[in-house]
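Asker: Build me a model:
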Amino acid sequence: MGKKSNNILNKAVNSGFFRYALQQAAHILADYKNSQSLIDDVKFHLTDKKGKINEIKQEVLLLVEMVAAYAKGEYRDIPWSSIVMIVAGLIYFVSPIDVIPDFFPVAGLVDDISVILWVYHSLRHEIERYKDWKRNQKTTILEREE
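Answerer: Below you'll find the predicted structure:
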């Protein structure tokens, strides 16, 4: 990331809105319907926006998948602080009002993308563990079908 991107990221993750998103994340995780609503919002946001969003679409979808598995009780092998950070990042991503409001074309997505990439890279180890778990689930399902 360039110096300008780091500056935007620092402003975003140190903003009052990101702190608010962290607080809201716990409430969202406590209620399956709220978790599902956030997941739906993120998916809509991905289809509604074009351009730069496509560059991080796979990362966002994997984070959404992790939240969905957690909310359903299927995958809980992740520290609470990590799943809260993921949810906070997704809240930030879908919110039109943050450090750079989304109604500014292109620039309004820079902070959203920066936060998602920061969350993704910060939790790289947790994400790899989730991917391994997911692969093992598919293997187990295939073995049961034989």
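
Asker: From here on, just use CA atoms for contacts and neighbour counts.
Answerer: OK.

Asker: mind listing the helices for this structure?
Answerer: Along the chain, the stretches classed as helices by DSSP state H are 3-13, 16-29, 32-48, 52-71, 80-94, 107-122, 124-145.

Asker: gap between the longest one and the chain center?
Answerer: Here the centre of helix 124-145 is set off from its chain's centre by 19 Å, with C-alpha atoms, centre = their mean, to the nearest Å.

Asker: what's next to that helix, contact-wise?
Answerer: Residues outside helix 124-145 that contact it (C-alpha atoms under 8 Å, 6 or more residues apart in numbering) are 66, 78, 82, 120.

Asker: Give the ChimeraX command for selecting the buried subset of the residues you listed.
Answerer: Buried members of the contacts of helix 124-145, defined by 16 or more other C-alpha atoms under 10 Å, are picked up in ChimeraX with:
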select :66,120
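
Asker: Quantify the burial of the closest residue in space to residue 120 that isn't next to it in sequence by counting its neighbouring residues.
Answerer: Spatial nearest neighbour of residue 120, chain neighbours left out: residue 59 (7.0 Å); criterion: C-alpha to C-alpha, 6 or more residues apart in numbering. By other C-alpha atoms under 10 Å, 17 other residues sit near residue 59.

Asker: I have a second one here; can you model it like the first so I can compare?
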Amino acid sequence: MKLNREKILGFFKKSQSKASVILSDKTKASNTIKDALGKAVSNKGDLEGVWSKLVLLFAVSKDYVNGDYTEIPKRSIIAILGGLVYFLSPIDVIPDFVPVLGFVDDIYILNLVYRQVLKDLEKYKTWKDAQVKFIGNIDGPTAT
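Answerer: As a prediction, the model looks like this:
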């Protein structure tokens, strides 16, 4: 099956425009992330190839919206949220209800977003790892 990349990218551009609007409302942004996460968990088997990338995209977008991590450029967070908006849409280039093929275009977009923001995600992972270590030091036993 050949993907119509231009059509997919056109849908994605619309998703990024929606993401830009959603991002201005913290509640809408949080709900979008939560809804996309629910859909991802429900379809984890179909998303196996991009699961770890998707988890990272969810984490950075959640931390951004919550105000915990704001070091990512706005264009990157809009691309990530745009990817999640695209993923959430049941009617895109290949509707999600089409057996086996329904998530092919979603996976294409999620991989595209991941590659676009990879450097920002690496910085985020470094920050997140430091947070985990810091919290572990606070909560862990102290040596005397």
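
Asker: what TM-score do we get after superposing?
Answerer: The TM-score (TM-score structural alignment, normalised by the length of structure 2) is 0.88; 140 aligned residues with a C-alpha RMSD of 1.8 Å.

Asker: Quick one: map residue 99 of structure 1 onto structure 2.
Answerer: Under the alignment defined by TM-score structural alignment, residue 99 of structure 1 corresponds to residue 93 in structure 2.

Asker: OK, contacts around the nearest residue to its match once chain neighbours are set aside?
Answerer: Nearest residue to residue 93 of structure 2 in three dimensions, chain neighbours excluded: residue 8, at 5.9 Å (C-alpha to C-alpha, 6+ apart). For residue 8 of structure 2, the contact set (C-alpha under 8 Å, 6+ apart) comprises 92-93, 105, 109.

Asker: Next, the contact list for the spatially closest residue to residue 15 of structure 1 that is not a sequence neighbour, please.
Answerer: Once flanking residues are discounted, residue 15 of structure 1 sits nearest to residue 99: 7.1 Å by C-alpha to C-alpha, 6+ apart. Residues near residue 99 of structure 1 by C-alpha under 8 Å, 6+ apart: 11-12, 15, 17, 111.

Asker: List only buried entries from those residues.
Answerer: Buried members of the contacts of residue 99 of structure 1, counted by 16+ other C-alpha under 10 Å: 12, 17, 111.

Asker: Dump the residues you listed to CSV, plus distance to residue 87 of structure 1.
Answerer: Below are these laid out as CSV (distance: C-alpha to C-alpha, whole Å):
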residue, distance to residue 87 of structure 1
12, 15
17, 13
111, 16
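
Asker: Kindly indicate which of these lies nearest residue 4 of structure 1.
Answerer: Closest to residue 4 of structure 1 out of those is residue 111 (10.7 Å), distances taken as C-alpha to C-alpha.

Asker: Is it correct that the closest one is in contact with residue 10?
Answerer: No. The criterion here is C-alpha atoms under 8 Å, and residue 111 of structure 1 misses it with residue 10 at 9.4 Å.

Asker: Most tightly packed of the helices of structure 1?
Answerer: Mean neighbour count (mean count of other C-alpha atoms under 10 Å) peaks for helix 80-94 among the helices of structure 1, with a mean of 22.
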